[in-house]
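Q: From the sequence below, what's the structure:
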Amino acid sequence: METFLRYRDGENVYLAPDGTRSLYTGDMCPAAEDVQAEIERIQTVLDDLAAEIGATESWTHPKARELDTISFHHWLREQSDNEEACRNIGIFIAGGMLTKPAHAFSALQAVLMAASAGPFSNLVDDTFILDRRVVGGMQSVSRTMARELGDDVVKLNEPVRFITWNDEGATVKSDGLEVTAKDVILAVPPNLYSRISYEPPMPRLQHQMHQHTSLGLVIKVHAVYETPFWREEGLSGTGFGAEELCQEVYDNTNHNDERGTLVSFVTDEKADEMFRLSTEDRKARILESISHYLGEKALEPVVYYESDFASEEWTRGAYAARYDLGGLHRYGPYQHDPVGPMRFACSDIAAEGYQHVDGAVRMGARVAEQILER
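A: All right, here's what the predicted structure looks like:
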């Protein structure tokens, strides 16, 4: 498999709350001096908390309950009365990562998000998380793995419906298959655990824990143009605006493609608003928002495609599950515990690499090692 560097040559675009458009380079948006100072100060506080609490067992920290019972929105405003700074910090974790309003998850969950990448600084560093892409897209990774494993191992269109289990093993049933095994790995997000029926039922703790997790909401938009016109204008295609409908936009042009592709996202309550519109009105509003970053040429793509993860049966949201207020310190200690022969492995319950491919790989390796050591 090959990878290539994400395009980042040229200047980025920042849209201030009043709509003012500014060009900049580097990681930090060109906000007013007082806003910039507050952003850097709050970022340092988050970096310190991430280092102190860590990603592995955040619920064991003495501040865990305190941070888990206050929303990230309110915690930010306890740190600063500079609203623009709070919103700019919030965009990276609320809109950009957890795809929920900042009032819907805890400060501890936000610290975990930061710690999973190292410090918070890495979340805003486009050379750390968004540095490389896979030729052929991420789906080519799954397809390559499936091809190497073979059709006798990977069974498509066979969602698991029923698991009968005891301490010695389990029988797993789909509509067309029945498999008996000593070990079972549930490699789906926690919001889908309940789509399977279990005999005997999952323990009470599991039932409660899974009800306290949910995914966020995002509309992912790809807009394809005859050429990457923004590059010709000296722009990278990257843009941020905490008050914009599309809070972020990136150059997502495919490898060796002469056309240009932009990817953008509409999240949480803004996505709610968009889904109340007709398809054409929603498209017009989203393209208008992208044009605020890159000009009127963005209004006329040759291809426009929306990914609605919440309507897909086997995701029902994006990008990963997280606990509601108070849930992380209450249930986090038990989220990796096996139930009989069943183990859980997904990026939603990862420490390092939480809700990213890296976290999924780490969880797969962790559970495989546990099984081999039995």
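
Q: Going by C-alpha atoms from here, please, whenever you check contacts or count neighbours.
A: OK.

Q: Tell me the residue in the protein that is farthest from the middle.
A: Taking Cα atoms, centre = their mean, the residue of the chain most remote from its mean C-alpha position is Glu168, at 35.8 Å.

Q: What is the burial count for the closest residue to it other than its chain neighbours?
A: The shortest distance from Glu168 to any non-neighbouring residue, by Cα to Cα, 6 or more residues apart in numbering, is to Lys182 (6.3 Å). A count of nearby residues for Lys182, using other Cα atoms under 10 Å, gives 15.

Q: Check the gap between Lys182 and Thr171 for me.
A: Lys182 sits at a distance of 9 Å from Thr171 (criterion: Cα to Cα, to the nearest Å).

Q: Name the residues of stretch 168-186 that are buried.
A: Using 16 or more other Cα atoms under 10 Å as the test for burial, stretch 168-186 gives Gly169, Ala170, Thr171, Val172, Lys173, Asp183, Val184, Ile185.

Q: and this one, so I can compare the two:
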Amino acid sequence: MAAPLYEYVVVIGAGLSGLYAAWEIQKAGLTCVVLESKDQVGGKALSVASKTGNVEFGPAWINLTNQTYVAALVKKFNIEVIDQYLEGDLVLDFGGKYKRVKAEDLYKLSKDLGIDIDSLTLEEFVRTLNPSEMTLEHLNIHTRGIWGLEASEMSALFFFYFCKNNGGLKRLKSQGKDGMLHLRIRQGTQVFATGITAQLSKDSVVLRSPVTKIEQSSDNAVVITSSRAFECQQVILSTQPPLYNRIVFEPPLPTGKAELARLTKLGNFSKTIVVYEHPWWRNAGLSGIVQSAMGPAFAMLDTCNVMDHHHSLTCFIDGEPGIAWSKKSKNDREREVLDQIEASLGAHARSEDPIQILEYQWIHDEWSQGANGAVMPPGLMTKHGAALDEPFGRIHFVGAEIANSHMGSMEGALRSGEKGAQAVIQNLQNEINSRGDCEIMSTKRS
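A: I've put the predicted structure just below:
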């Protein structure tokens, strides 16, 4: 292996957190390289061109009111937004039967809990409230939608913390102007990543470079990939905690970090996007919004873009039903989705042949191994939750699931990236001042 290249900072991961951190670091006059395992930037912000317009396999929705970092990028990069279509009735699964209902607030949670909720799974906690089976079914709809997991697989405390961190469950599931599902991006959300990458100095992002080891000492750190090594003063690690196990740390991670890497869990998350010539459900007075406990899709949403004459339904196939569905043949998977569209939205679907069906299963993505944020099981948050964003020597940890607000979203990813960059810049300034240097000097790559 060639001699290590030198950078002030090495960022691992070219998702939104890592790229935003690199941008902040370079604006401070420091050299920085971003190492990315995949062959493209964006992480889970994955936009793909269909026959008629862009579709999203990762995060797809934003708002411009409380997501101020996202709003700033929308303005800077001249990004066009699309309002989520809400007109017409939605369709809900009531005990195995689909019914049209008027849109209303379905998301209410009890307060004043009075028990140690980190000792219980979310399902166990909700059962203490004597819920109906329908309530439990719709609880799993929420958890599948956010994490691709069942309510029985996460701590109740983690669930409520996540909701509070994002302004409540109502905001998480809302299509209103302050909600998480208000607007979509015409160019695709990956435009945030490509836009930030274009702001970085030339050759700052190195693709197809999975990191295998991080060594650190009192003097520096060395980040090693399969083909080269990078010497640096600070490291920013922008990947989900369960994936820390793919990297050898020397010295090893402290107990809290190691337990987070070992015990947090990534869910099963898949999307099937069905593209049509016309939005026939709108003509039938339907919004395209479906919620179902039967599956295979727990939810559907209208994801049309009339500017590009793109008409589609996005079907979310997550959690345990999604695991069973993913094991079937491609033809069977598509047939089950089309059958569910007909069952939920009506016989109109029979006369409307799709012009394209696109699918992505994140659980089969080599460098993601699941999607959305990692979930904590009972007991982990109380014992080691504080270690989530704690630095380890010269290594700083960022990501959407580490964000202090807007956890699990693109907004949270950007905010976490900025926070990590600020810590790195301050540490470097302190080191330089302690050596008596007058200013931060940029260092050319070897």
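
Q: And the residue nearest to Glu168 of the first structure? What does it align with in the second structure?
A: In the second structure, Lys182 of the first structure lines up with Gln233, judged by TM-score structural alignment.

Q: Am I right that that match is in contact with Leu428?
A: Yes: with contact defined as Cα atoms under 8 Å, Gln233 of the second structure counts as touching Leu428 (7.5 Å).

Q: what residue of the second structure matches up with the residue farthest from the centre of the first structure?
A: For Glu168 of the first structure, the residue aligned by TM-score structural alignment is Asp219.

Q: So that match, which state does it fall into?
A: coil (DSSP: H, G, I helix; E, B strand; the rest coil).

Q: Distance check, it against Gln26 of the second structure.
A: On the measure of Cα to Cα, Asp219 of the second structure and Gln26 of the second structure end up 22 Å apart.

Q: those helices in the stretch 201-350 of the second structure, which residues are they?
A: 255-263, 280-283, 319-326, 330-345 (DSSP state H, counting those that start in this stretch).

Q: start and end residues in the first structure for the longest one, please.
A: Counting by TM-score structural alignment, helix 330-345 of the second structure pairs with residues 279-294 of the first structure.

Q: Give me the contact list for the matching stretch.
A: Contacts to stretch 279-294 of the first structure, defined as Cα atoms under 8 Å, 6 or more residues apart in numbering, come from residues 13-15, 21, 230, 237, 239, 244-246, 249, 264, 274-275, 297-299.

Q: which of the residues you listed count as buried?
A: Buried among the contacts of stretch 279-294 of the first structure by 16+ other Cα under 10 Å: 13-15, 21, 230, 237, 239, 244-246, 249, 264, 274, 298-299.

Q: List the buried residues in the longest helix anywhere in the second structure.
A: Longest helix in the second structure by number of residues, with DSSP state H as the criterion: helix 410-434. Buried residues in helix 410-434 of the second structure, counted by 16+ other Cα under 10 Å: 410-422, 424-425, 428-429.

Q: elements contacting it?
A: Where contact means 3 or more Cα pairs under 8 Å, 6 or more residues apart in numbering; DSSP states H and E, helix 410-434 of the second structure is packed against helix 16-27, helix 68-76, strand 234-237, strand 395-397.

Q: For the equivalent of Leu112 of the first structure over in the second structure, give its distance to Asp118 of the second structure.
A: Under the alignment (TM-score structural alignment), Leu112 of the first structure maps onto Tyr161 of the second structure. Separation of Tyr161 of the second structure from Asp118 of the second structure (Cα to Cα) stands at 10 Å.

Q: Report the central residue of the first structure.
A: Tyr319 (3.6 Å).

Q: Now do the contacts for it.
A: Contacts of Tyr319 of the first structure by Cα under 8 Å, 6+ apart are Met97, Leu98, Thr99, Leu215, Gly216, Leu217, Val218, Gln355.

Q: Next one: Ala345 of the first structure from Met202 of the first structure, what distance?
A: From Ala345 of the first structure to Met202 of the first structure the distance is 17 Å (Cα to Cα).

Q: Buried residues in stretch 93-104 of the second structure, which are they?
A: Those would be Asp93, Tyr98, for stretch 93-104 of the second structure by 16+ other Cα under 10 Å.

Q: so how far does it reach from one end to the other?
A: End-to-end for stretch 93-104 of the second structure, by Cα to Cα: 15 Å.

Q: Please apply the same query to stretch 282-292 of the second structure.
A: Termini of stretch 282-292 of the second structure sit 19 Å apart (Cα to Cα).

Q: How about stretch 75-94 of the first structure?
A: 13 Å.

Q: Reformat the contacts of Tyr319 of the first structure as a markdown table; add distance to Asn191 of the first structure and neighbour count.
A: What follows is the contacts of Tyr319 of the first structure, written out as a markdown table (distance: Cα to Cα, whole Å; neighbours: other Cα atoms under 10 Å):
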| residue | distance to Asn191 of the first structure | neighbour count |
| --- | --- | --- |
| Met97 | 17 | 21 |
| Leu98 | 15 | 28 |
| Thr99 | 15 | 27 |
| Leu215 | 7 | 23 |
| Gly216 | 11 | 24 |
| Leu217 | 13 | 27 |
| Val218 | 16 | 27 |
| Gln355 | 14 | 24 |
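
Q: before we move on, the earlier item: more crowded one of Tyr161 and Asp118 of the second structure?
A: Ranked by neighbour count (other Cα under 10 Å), Tyr161 of the second structure and Asp118 place Asp118 first, with 23 against 15.

Q: so what corresponds to Leu130 of the first structure in the second structure?
A: Looks like Leu130 of the first structure aligns to Leu181 there (TM-score structural alignment).

Q: Near its match, how many other residues are there?
A: 20.

Q: doesn't Ile82 make contact with it?
A: No: look at Leu181 of the second structure against Ile82 with Cα under 8 Å: they stay out of range, at 10.9 Å.

Q: Can you tell me which of the contacts of Tyr319 of the first structure is nearest Glu40 of the first structure?
A: Closest approach to Glu40 of the first structure among the contacts of Tyr319 of the first structure (Cα to Cα): Met97, at 19.4 Å.

Q: who's in contact with that closest one?
A: Tyr319.

Q: ok, now Val375 of the second structure?
A: Applying Cα under 8 Å, 6+ apart, the residues contacting Val375 of the second structure are Trp147, Met154, Phe158, Thr264, Lys265, Leu266.

Q: Which of these fall within strands?
A: Counting by DSSP state E, the contacts of Val375 of the second structure place Lys265, Leu266 in strands.

Q: which one among the contacts of Val375 of the second structure gets closest to Leu388 of the second structure?
A: Closest to Leu388 of the second structure, out of all of those and judged by Cα to Cα, is Thr264, at 10.8 Å.
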